[in-house]
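Asks: I'd like to go over a predicted model; first the sequence, then the structure.
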Amino acid sequence: MEHHDNAPVETGAPMDYREHEKTYDFFLNGTKWSVMVIVVLLLAMATGFFTSAGLIGAAFVFIVLNAAGVFLLR
């Protein structure tokens, strides 16, 4: 007992493509920056835990790599 409807799929309001593109760009940028910060944080934590750099060295690595990431990802 299948029901096949020949009506168009979109029967609601027309899609706002400009707003859709803005949302998609915002999502991609947020994902890009979040991944960069998480990777830099993991590298800084590895530096602090597994080398003799300690907390100050890890903080320095975190700041330097974030600055480099902002420069490279813009």
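Replies: Now that the structure is in, tell me what you want to look at.
Asks: alpha carbons only for contacts and neighbour counts from here, please
Replies: Will do.
Asks: What is the helix or strand hosting residue 19 packed up against?
Replies: Using DSSP states H and E, residue 19 sits within helix 17-50. Applying 3 or more CA pairs under 8 Å, 6 or more residues apart in numbering; DSSP states H and E, we find helix 17-50 packed against helix 54-73.
Asks: dropping in the other structure now:
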Amino acid sequence: MAEDFSNEPIVSAPMDYPQHERTYAGFLWLVKYGSIAIVAILLAMLASLIGSWGILGGLFVFIASGAVLAYVLS
């Protein structure tokens, strides 16, 4: 009736550490460039909607801030 629950680790499935490292690297890449895109979009919205730059100014700020942020964070 009572089963033997020992504290032994399960060794039936070995871990694929290179795959885990590639997945983690991909996750970090996505977080990094996703954050850059969000900040660039917010700065473009700030320039075009609140400032007097208009749509072309917002597009310029989006491209310039995205490039600067990608350069700084790489």
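Replies: Received it, and whenever you're ready, just let me know what you need. Source: prediction; values computed, not measured.
Asks: After superposition, what's the TM-score here?
Replies: TM-score for the superposed chains, counting by TM-score structural alignment, normalised by the length of structure 1: 0.86, backed by 73 aligned residues with a CA RMSD of 1.9 Å.
Asks: related to what we said a few turns ago, tell me the angle the helix holding residue 19 of structure 1 makes with helix 54-73.
Replies: Angle, helix 17-50 of structure 1 to helix 54-73, by axes from the mean of the first three to the mean of the last three CA atoms, to 10 degrees: 150 degrees.
Asks: what's the average distance of helix 17-50 of structure 1 to structure 2?
Replies: Superposing on structure 2 and averaging over aligned pairs (mean CA distance after the TM-score superposition for structure 1), helix 17-50 of structure 1 comes out at 0.7 Å.
Asks: ok, now how distant is the residue minimising distance to the centre of structure 1 from residue 24 of structure 1?
Replies: In structure 1, the residue lying closest to the centroid (CA atoms, centre = their mean) is residue 31, at 1.2 Å. According to CA to CA, to the nearest Å, residue 31 of structure 1 stands 11 Å off from residue 24 of structure 1.
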